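A.B. asks: this one's structure only:
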């Protein structure tokens, strides 16, 4: 089922009409994630296509994000850029990086969105999020659910979807 991502009220976008995300479990156990953007694409700063590779700092620009947690405090973060670049990080608790690195996601970029496959097992809490950059440099922050205050995709309140 496709779900709307909500724009953080402190960082509005006049170029984005809506952003929807969908996640489903594949027979292999992996997650299939889809993001679909309805926007005036000419007003957005969309990164140019590049070879698929790890790149840190993708969240500073237009980037789709997936957070995956078990019931424990540990979780994983996946940054998925329209450039085809990606980043994945493991955390032992809130914003505390762990030594392990999750397996890289598989990404397919579309004109108005992105599809990804992410390795995952067990019962999960998931956060689906995005940072959208406009050509004027302004950023808007989108999530299934935002915690109070500033945008914080790492906050457990943002992990709004449960999958068995």
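C.D. replies: In hand now; what should we look at? Keep in mind it's a predicted model, so treat the numbers as computed, not measured.

A.B. asks: from here on, contacts and neighbour counts on C-alpha atoms
C.D. replies: OK.

A.B. asks: packing partners for the helix or strand hosting residue 79?
C.D. replies: If you go by DSSP states H and E, residue 79 is part of strand 75-80. With contacts taken as 3 or more CA pairs under 8 Å, 6 or more residues apart in numbering; DSSP states H and E, strand 75-80 sits against strand 63-69, strand 86-93.

A.B. asks: Skipping adjacent residues, who's closest to residue 13 in space?
C.D. replies: Closest residue to residue 13 apart from its sequence neighbours, by CA to CA, 6 or more residues apart in numbering: residue 140 at 5.8 Å.

A.B. asks: if we can go back for a sec, just the angle for the strand holding residue 79 relative to strand 63-69, thanks.
C.D. replies: For strand 75-80 against strand 63-69, the angle by axes from the mean of the first three to the mean of the last three CA atoms, to 10 degrees is 160 degrees.

A.B. asks: sorry, back to before: show me what secondary structure element comes after the helix or strand hosting the residue nearest to residue 13.
C.D. replies: Counting by DSSP H and E, the element that carries residue 140 is strand 139-143. The first helix or strand that comes after strand 139-143 along the chain, using DSSP H and E, is strand 161-163.

A.B. asks: One more to weigh against that first structure:
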């Protein structure tokens, strides 16, 4: 799937951002692989894999999941540094709290011109159909930041927007 760059945040040296999402043999878990085609991607330095806030301030990849039948959703952030974050929300940008999760397995294949970040065995999703939003914050070596998603339903980049959850996964 191709992610779309928000028109208000054009990239200067990113050709495309795409993602492959699939289920694993374990019900409710996913395999997610992000690909960035760029010769000037700014990557945070490698660090120990641990929960960390504020990953979205530089290159970061995100998955949002909203179980059917409600407004509550989850946000998962994955950094090329191997750091990660997981949150739950009661509704649109409200009731945010840390979501209990184990360290996900993150693999990075640095470019250029192709960068890959893969995540396996993410925290289990609920056993109902789930709406998904996929996104990325991409920072380039010249400081340019662009915001990529499957859909941009508002005039400003907003990965939490309810209308951005455009991919439907059936119940496991």
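C.D. replies: Cool, got the structure. As the structure is a computational prediction, the values presented were derived from the model and not from experiment.

A.B. asks: Overlay the chains and give the TM-score.
C.D. replies: Overlay of the two chains. TM-score (TM-score structural alignment, normalised by the length of the first structure): 0.92; 160 aligned residues with a CA RMSD of 1.3 Å.

A.B. asks: quick revisit: now for the residue nearest to residue 13 of the first structure: which residues touch it?
C.D. replies: Neighbour list for residue 140 of the first structure: 7-8, 11-13, 131-133 [criterion: CA atoms under 8 Å, 6 or more residues apart in numbering].

A.B. asks: Quick one: which of those residues is the most crowded by neighbours?
C.D. replies: Highest neighbour count within the contacts of residue 140 of the first structure: residue 132, with 26 neighbours (other CA atoms under 10 Å).

A.B. asks: Hmm, residue 141 and that one touching each other?
C.D. replies: Yes: using CA atoms under 8 Å, residue 132 of the first structure makes contact with residue 141 at a distance of 6.6 Å.

A.B. asks: on that earlier part again, now for the residue nearest to residue 13 of the first structure: what does it line up with in the second structure?
C.D. replies: By TM-score structural alignment, residue 140 of the first structure lines up with residue 146 in the second structure.

A.B. asks: Quickly note the distance from its match to residue 32 of the second structure.
C.D. replies: Plainly put, residue 146 of the second structure is 20 Å away from residue 32 of the second structure if you go by CA to CA, to the nearest Å.

A.B. asks: One more: residue 92 of the second structure?
C.D. replies: Look at residue 92 of the second structure and residue 32 of the second structure: by CA to CA, they are 24 Å apart.

A.B. asks: circling back to that earlier point, Serialize the helices and strands packed on strand 75-80 of the first structure to JSON lines and add fields for distance to residue 104 of the first structure and mean neighbour count.
C.D. replies: Output for those, formatted as JSON lines (distance: least, CA to CA, whole Å; neighbours: other CA atoms under 10 Å):
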{"stretch": "strand 63-69", "distance to residue 104 of the first structure": "12", "mean neighbour count": "24"}
{"stretch": "strand 86-93", "distance to residue 104 of the first structure": "6", "mean neighbour count": "20"}
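
A.B. asks: Nearest to residue 112 of the first structure, out of these?
C.D. replies: Residue 112 of the first structure lies closest, by CA to CA, to one member of these: strand 63-69, at 11.8 Å.

A.B. asks: Can you check which part of the second structure the closest one sits on?
C.D. replies: Strand 63-69 of the first structure lines up with residues 60-66 of the second structure when matched by TM-score structural alignment.

A.B. asks: which residues does the most centrally placed residue in the first structure contact?
C.D. replies: Nearest to the geometric centre of the first structure sits residue 65, at 1.3 Å (CA atoms, centre = their mean). If you count contacts by CA under 8 Å, 6+ apart, residue 65 of the first structure has them with 77-80, 127-130.

A.B. asks: Which pair of these spans the longest distance?
C.D. replies: The distance between the two most remote of the contacts of residue 65 of the first structure (CA to CA) is 13.5 Å, for 80 and 127.

A.B. asks: More neighbours: which of these two?
C.D. replies: Neighbour count, other CA under 10 Å: between residue 80 of the first structure and residue 127, residue 80 has more, with 29 against 25.

A.B. asks: Quick check: the aligned residue for the more buried one in the second structure?
C.D. replies: By TM-score structural alignment, residue 80 of the first structure lines up with residue 78 in the second structure.
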